[in-house]
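Trainee: Build me a model:
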Amino acid sequence: MIQSGIARGTTVRDAVFDLLRHHGMTTIFGNPGSTELPMFSDLPEGFRYVTGLQESVVVAMADGHALARRGPAFVNLHSAAGVGHAMGAIYSAFRNRAPVVITAGQQSRPLLKSDPFLFAEAPTVLPQPYVKWAIEPARAEDVPAAIARAIHIATLPPAGPVFVSIPLDDWGKSCDTPVLREVAGRAQPDPARLAEVAARLNGADSPVMVMGAGVDADDGWDGAVALAEQYQAPVWVAPLASRCSFPESHPLFAGFLPANEADIERHLGGHDLILALGAPVFTYHYERPGTIPPAGASLIQIVSDPQQAAGAVCGLSLVGNLALSLAALRDHFDQPRPPRRAPLRTFAAPAPARGISGAMALRTLQDLRPRDGIVVEEAPSSRDDVHDHLPIDRPGGFFATASGGLGYALPAAVGVALSNPGQTVLAVLGDGSSMYSIQGIWSAVEHDADVLFVILNNGGYAALRGFAGNKPVVGCDIGHLSLAAIAEAQGCPARRVSDPAELEPALREAFAARGPRLVEVMIDAG
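Mentor: This next block holds a predicted model:
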């Protein structure tokens, strides 16, 4: 759809707000600074400004908001210092493929010749290489066109963050507003190659599917379920996937692939065709050599991210939207296959423990939480328990960081909640992870985000201890923290639980409440 531009003589500020309104970007995430004051003084009607107390928190909130609303989010940072604070979160947004439009203030143009205080010396270089595009417009009147282009670049696949640096004095200058327009980005792979893939699926004796975050991102959930059921193919989650793309209680769900070659070879061995959907081939975290694909198997990858296709180490790769690709593959289906007699994966009860174990906490959360709720997770040492006891069974129902950096999930849960009013978001966090972005609780309180923060406190960086095996590791003990006290200090109702008998009542009461609230669960490492 193309609409006419706004009349000549408008200001840069008014033109930008008209652009944001046109794209539904009426929530602005930011931490205000002096070089952005002209933009945010007297905010126009219909916009809300979501304040974060640190720039990485601001970007993570925008990241979660963008992914949950399946559209671009707008965030404003402060010059070079603010962008520097936010770089870890910008990297996570890049890895998450989150369409975040990042703007940053810059000192007034007349001052730039003299190295003024609080300016950015190389504004477009600083966020590289973790933005898709970066610009400081040459003229004030070019700012609206730059932001319009940034919105389109951010949302076109593969989605990702973009960056626009804007000098302080640009906002009040006159300009012509760019035409308000849309850019559609869904493309299907070559139909002939998809027909070839379908023929190979039809001819396979034992196909297996590996689902990555791209399936959910491309609205391919229903198509993935239908395709797996047609071929009665086991479905594995790709290593370290940041979203859920297949119902984990489904009888065809086989489990989660570890992030090493040897275990992937072991799990996928015996199949003659591996179909990787919306996932890299493959993401590894530690070295355990193996053969990929396993002997006797061929591999086909379909992704909407050209970089993931180019980076695949083997097999045939097709680039295109997953929802369209899955629909085309289903149209070529040949003969029904007999259903499997038993589920591929079962859920065992948590093992007995002296105190509260991670498994016990996760199973209790599963028993109490709304099945249509959203989970945002960052509890590295409890990830196996999350996999075993907190199955996700809805599209758009799970978000984690694809970057591996800590501090994402707490503020991201706030951004997700602000995009889904009336629906509780469950944030499952570790104590170490929470401390990277604990200021996000203030934002949840300030903006009444409906988030239940559940912090599994095991007294340190237990995931790192696990990697070290029996060797002692320095710097991993952080046990003298009270996350509940920190939450209460920011205005968030909180409770600490260490007695197993109190766990279920405390969580039941928390789920019945609304708004931000926190339960700190003391995990017994013994």
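
Trainee: Please make it C-alpha for all contacts and neighbour counts, starting now.
Mentor: Will do.

Trainee: the helices in the stretch 301-450 of the chain, which residues?
Mentor: Per DSSP state H, counting those that start in this stretch, the stretch 301-450 of the chain has helices spanning 306-310, 322-331, 358-368, 383-389, 409-419, 431-435, 440-446. These are given in chain order.

Trainee: Can you tell me which of those helices is most buried?
Mentor: Using mean count of other CA atoms under 10 Å, the stretch among the helices of the stretch 301-450 of the chain with the greatest mean number of neighbours is helix 409-419 (a mean of 31).

Trainee: now what about that helix, what contacts it?
Mentor: Judged by CA atoms under 8 Å, 6 or more residues apart in numbering, the contacts made with helix 409-419 from elsewhere in the structure are 57-58, 60-69, 376-378, 399-401, 423-427, 429, 434, 437-438, 440-441, 443-444, 449-451, 453.

Trainee: Drop anything exposed from these.
Mentor: For those, burial is judged from neighbour counts taken by 16 or more other CA atoms under 10 Å, and it is met by 57-58, 60-68, 376-378, 399-401, 423-427, 429, 434, 437-438, 440-441, 443-444, 449-451, 453.

Trainee: roughly how far apart are the residue nearest to Gly64 when sequence neighbours are not counted and Ala379?
Mentor: Residue nearest to Gly64 in three dimensions, not counting chain neighbours: Ala412, with 4.3 Å by CA to CA, 6 or more residues apart in numbering. Look at Ala412 and Ala379: by CA to CA, to the nearest Å, they are 14 Å apart.

Trainee: want to put them side by side, so please do this one too:
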Amino acid sequence: MDVNATPARVTVREAVFDLLRGLGMTTVFGNPGSTELPFLDRWPADFRYVLGLQEASVVGMADGYARATGRCAFVNLHSAAGVGHALGNVFTALRNGAPMVITAGQQTRSLLPNFPFLGATEAAGFPKPYVKFSVEPARAEDVPAAIAQAHRIAMQRPYGPTFVSIPSDDWAAACRPVAARAWFPDAAPDPAALEEAARALDAARRPVLVVGPEVDAEGAGPAMVALAERIGAPVWTSPFSSRLSFPEDHPLFAGHLHASPSQVSDALIGHDLVLVVGAPVFTFHVPGECALFSAGIPILQMTTDPETAASAPVGTAILGALRLGLPSLAGLLRGEPRPPPAPRARPAPPEPSSPVGAAYALHRLHAAMPRDAILVEEAPSHRPTMHATMPRRDWGSFFTMASGGLGYGLPGAVGVALAHRGRRVVCLIGDGSFMYSPQAVWTAVQERLPLAIVVMNNAGYGAMRSFSRVLQVRDAPGIDLPGLDFVAMARGMGCPGRQAGTPEELEDALAEAMAAAGPMLVEVAIDPVIPSLYDKK
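Mentor: I've put the predicted structure just below:
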């Protein structure tokens, strides 16, 4: 064989499919249009095409799949308006740290100068700044290399979406094959920085840990637990953590921080050192003064994300892979583990009532779920109650959205279920959230996924009701959502469903949903009055 021989030329389409095979990206999430047909022509038998009925659902499903597998997802969208439909969940994918390569069709190159129908103006600029990399290649033959580069950037921490716009006539053009490259982008933290952190931890008398979603995303959970136990310090979950950050039945677990500056300060200011792992310092949702920042208490941050490290108002940041840094830090500690903190108070089990209260509904949902079930949540107004009644224990068992934008939860749960077909996935979702991407139910039916969809119907945007009380806003329009029948909607897409208004109905419906071979929806009518998201606990 001549090692100097020039590789044979192939079509862009052939080169891209071979590249995707080499990258292990043979599942494609899409919603096709005419500009994507040359890519879809003669679809290969070894590729799976997951159809979503709207582009936001497509990206949400790819997000859930990517986060659940830890691998990059491949997405194929329609040009211009299709990308616009998807942008809300592209923003969420960036905040979630979900790796994906998003491709979108574009009109043929010869038509682009004349503003053609379905042509995307400045296609690469459209999804910015919510993708890590965006390009419309200058030449058709550059498309495979652009996709390979997009994949490498998507898989460089912090993970996130990338975008490639592809004119529809590029697929038939000739090009050179592009081989998948090995890619190992993780770098260990600076050893000197870790040694300094270890000395500070050894000297501290009352350290505290704040842990975020990067730990689970890296598969560094066991190392995080080992470090916490070695330090002997209480562990809080960071505000709005989008994954399990620390086992919530562990004796060191202290609770979930709220996204309020005053409440973060109240929880942490009694300590003499704060170690933040895999999270920003800090994510806030309401304005106010964070007294912790001016108290002179040392704050150490370990993260893979240079932007969150740079944005921290105080403290010392240590950049690098947590899966490498956490065991190294634990090995550098010289002091004796501290006595464990007092056990965390647990709420009493809620009492049944008719109509069903939210706390009781979530308590019974937790009891009904199999031990290895995965929970995907988008019920923001019920999140504090969920944390109190549904402790998550196992790494990879909890996902929610980090952006605050609705419409991720249902398609995200479909993506997680596609990644873990042998496990029950539970989508806990509010009535308002459900209406952003209801089309995902259809995909769950077509794929026969073991997905239990539990809709908490409080006839409105509950988070808006509670936040209105925080801001002392009265009589705001657009918050109530009367007249929605979620069981009827699900049945219209082929998904069985039941309504539950009493404890007995709830028990029966949840048992049926957990045993169903495919998807099933349970609609729970609950009290519309809920506590504020920022009530002190």
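
Trainee: TM value for the aligned chains?
Mentor: Put the two chains on top of each other and the TM-score (TM-score structural alignment, normalised by the length of the first structure) is 0.97; 524 aligned residues with a CA RMSD of 1.6 Å.

Trainee: follow-up on the earlier one: narrow the buried ones among the contacts of helix 409-419 of the first structure to those in strands?
Mentor: Cross-referencing those with the strands (criterion: DSSP state E) gives 376-378, 399, 425-427, 429, 451, 453 as the overlap.

Trainee: who's in contact with the aligned residue in the first structure for Leu194 of the second structure?
Mentor: Correspondence of Leu194 of the second structure to the first structure, assessed by TM-score structural alignment: Leu194. Contacts of Leu194 of the first structure were listed using CA under 8 Å, 6+ apart, and they are 325, 328-329.

Trainee: Test my guess that Trp395 of the second structure contacts Glu248.
Mentor: No - using CA atoms under 8 Å, Trp395 of the second structure and Glu248 do not qualify as a contacting pair, with a distance of 10.6 Å.

Trainee: Including distance to Gly185 of the first structure, could the helices of the stretch 301-450 of the first structure go into JSON lines?
Mentor: Formatted as JSON lines, these follow (distance: least, CA to CA, whole Å):
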{"stretch": "helix 306-310", "distance to Gly185 of the first structure": "13"}
{"stretch": "helix 322-331", "distance to Gly185 of the first structure": "12"}
{"stretch": "helix 358-368", "distance to Gly185 of the first structure": "37"}
{"stretch": "helix 383-389", "distance to Gly185 of the first structure": "33"}
{"stretch": "helix 409-419", "distance to Gly185 of the first structure": "22"}
{"stretch": "helix 431-435", "distance to Gly185 of the first structure": "35"}
{"stretch": "helix 440-446", "distance to Gly185 of the first structure": "33"}
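
Trainee: Out of those, the one nearest Val50 of the first structure is which?
Mentor: Distance to Val50 of the first structure, taken as CA to CA, is lowest for helix 440-446 among the helices of the stretch 301-450 of the first structure, at 7.3 Å.

Trainee: elements contacting that closest one?
Mentor: Packing contacts for helix 440-446 of the first structure, counted by 3 or more CA pairs under 8 Å, 6 or more residues apart in numbering; DSSP states H and E, involve helix 409-419.

Trainee: circling back: can I take it that the match of Leu194 of the second structure is in a helix?
Mentor: Yes - counting by DSSP: H, G, I helix; E, B strand; the rest coil, Leu194 of the first structure is found in a helix.

Trainee: so who does the closest residue to Gly9 of the first structure other than its chain neighbours touch?
Mentor: For Gly9 of the first structure, ignoring the flanking residues on the chain, the nearest one in space by CA to CA, 6+ apart is Ser174 at 5.4 Å. Ser174 of the first structure makes contact with 9-12, 141, according to CA under 8 Å, 6+ apart.

Trainee: So what's the residue count around the closest residue to Asp186 of the second structure other than its chain neighbours?
Mentor: Computed as CA to CA, 6+ apart, the closest residue to Asp186 of the second structure that is not its neighbour in sequence is Ala321, at 5.8 Å. Each residue near Ala321 of the second structure was counted by other CA atoms under 10 Å, and the total is 24.

Trainee: what do you get for Leu51 of the second structure?
Mentor: Each residue near Leu51 of the second structure was counted by other CA under 10 Å, and the total is 20.

Trainee: That one and Met401 of the second structure, how far apart?
Mentor: Look at Leu51 of the second structure and Met401 of the second structure: by CA to CA, they are 22 Å apart.

Trainee: re earlier: between the helices of the stretch 301-450 of the first structure, which one is closest to Gln188 of the first structure.
Mentor: Gln188 of the first structure lies closest, by CA to CA, to one member of these: helix 322-331, at 5.9 Å.

Trainee: Cool, thanks, signing off.
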